[in-house]
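In: Only the shape, not the letters, is given here:
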């Protein structure tokens, strides 16, 4: 009689494609924890931070050019221009690197901004309205000084709103799509997929008997 071969203790019960399925994600509550969601959210937090740098870089360049043009002092462009360009290049490089590797989930990542595009739009809109409400009473007096003064204040207001969008709205959009983006990149990037498959083979819930997915 042939002795049955025991199932290896370290062999995952389900494949990665099983955990990546849309159907499984739909029937699972969005707040239910899983290893895949932990990886996606951690990677999304890092990518969101660097996406803010990518978006803020051009705003700094625009601010430097605008202030230099209005004040006829090129020092603003010479200062904010390279700063914005460096921030943009560093953001793009780090954003690509973060999205291509698995995050270290042992490090505590705290995100205090909105976690969705809707939340980001609401926050930026509220802050823009508050800032506009503060500036509105002063506009008649500024307008009396001339059109250039009024244009300067409006430009500063718009640049401030753009900076708020770069620091709040853009990261919130990235965070809101972190899990969908993670699933798509696992299927498109062989190196990332291999890293996740290796993690699936070795990961065990240290606090209980939680499953690896869904995403």
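Out: Looks like it arrived, so ask away. Being a predicted model, the structure only gives us computed values, none of them experimental.
In: contacts, neighbours, all on C-alpha from now
Out: OK.
In: what sits against the residue minimising distance to the centre of the chain?
Out: Nearest to the geometric centre of the chain sits residue 48, at 1.5 Å (Cα atoms, centre = their mean). Residue 48 sits next to 170-172, 174-175 when contact means Cα atoms under 8 Å, 6 or more residues apart in numbering.
In: Show me what counts as buried in the longest helix seen in the chain.
Out: The longest helix of the chain (DSSP state H) is helix 35-71. The neighbour-count check on helix 35-71 (16 or more other Cα atoms under 10 Å) flags 35-68 as buried.
In: Can you name the residues in contact with stretch 113-120?
Out: Residues from elsewhere that reach stretch 113-120 (Cα under 8 Å, 6+ apart): 123, 165, 168-170, 172-177.
In: ok, the residues you listed vs residue 212, which is closest?
Out: residue 177 (19.8 Å; Cα to Cα).
In: Determine the number of other residues adjacent to the closest one.
Out: Neighbour count for residue 177, taken as other Cα atoms under 10 Å: 16.
In: Second structure for comparison follows:
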């Protein structure tokens, strides 16, 4: 006599059932599903684009500081400007391309980015305090150079805050609200909704017994 201990497959349900917030509340937050993995990738790519945009702004700020203090090194700050602009343009395009293929059924992205707002804010505050303290020692002579030095020192502090916010807080925000924002994205994208409608009726987990929803 043999026994089959495998779980029965989850009944196929229409997409609108899995998107209902009440259905999502009935399932533990950490229970995996195909829709939740898509939402995670969605949030990760949006956080990636936001972080790159912030880093690009910081690059432009550093280029400005170099132009102020070392105007003769034109090639360096010009190169920084070009690199920063490319980063601000290409990364959102890559993010948009990846999001357009979000319903691919691939495994979730591995990421070291903050997974929540609180984690992102905590990391940003901690590292900002360290860098601001170090900058205060390094920039002390600037505070004795009049308005130019004070303005540039203030710009350095601002760039530190922008960098930490971009790298930690924004990815944490998009990860924290990934499911909510992905639900809105589905509502605003007819092609994605059509694709997910089909997947909800034909979904079979290729490696286990993970259900298609809820979100």
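Out: That came through, no problem. If you're wondering where the values come from, they're calculated on a predicted model, not measured in any experiment.
In: hmm, back to that, with the contacts of stretch 113-120 of structure 1 in mind, which one is nearest to residue 79 of structure 1?
Out: Lowest distance from residue 79 of structure 1 to the contacts of stretch 113-120 of structure 1 (Cα to Cα) belongs to residue 165, with 22.0 Å.
In: in structure 1, which spans are helices?
Out: 16-20, 22-27, 35-71, 75-99, 117-135, 139-144, 147-164, 170-176, 178-188, 190-202.
In: what about the last one, distance to the chain center?
Out: On the basis of Cα atoms, centre = their mean, to the nearest Å, helix 190-202 of structure 1 is displaced by 23 Å from the centre of the chain it belongs to.
In: Please apply the same query to the first one.
Out: The offset between the C-alpha centroid of helix 16-20 of structure 1 and the centroid of the whole chain comes to 24 Å, using Cα atoms, centre = their mean.
In: And that helix, what's buried?
Out: 16, 19-20.
In: For the nearest residue to residue 182 of structure 1 once chain neighbours are set aside, which residues are in contact?
Out: Counting by Cα to Cα, 6 or more residues apart in numbering, residue 182 of structure 1 lies nearest to residue 40, which is 5.7 Å off, once chain neighbours are set aside. By Cα under 8 Å, 6+ apart, the contact set of residue 40 of structure 1 is 178-179, 182.
In: Over to residue 56 of structure 2?
Out: For residue 56 of structure 2, the contact set (Cα under 8 Å, 6+ apart) comprises 83-85, 87-88.
In: residues near the nearest residue to it once chain neighbours are set aside, how many?
Out: Leaving aside its chain neighbours, residue 56 of structure 2 sits nearest to residue 84 (4.3 Å; criterion: Cα to Cα, 6+ apart). Neighbours of residue 84 of structure 2 under the rule other Cα under 10 Å: 23.
In: wouldn't residue 84 of structure 2 be in contact with residue 55 here?
Out: Yes: with contact defined as Cα atoms under 8 Å, residue 84 of structure 2 reaches residue 55; the gap is 7.5 Å.
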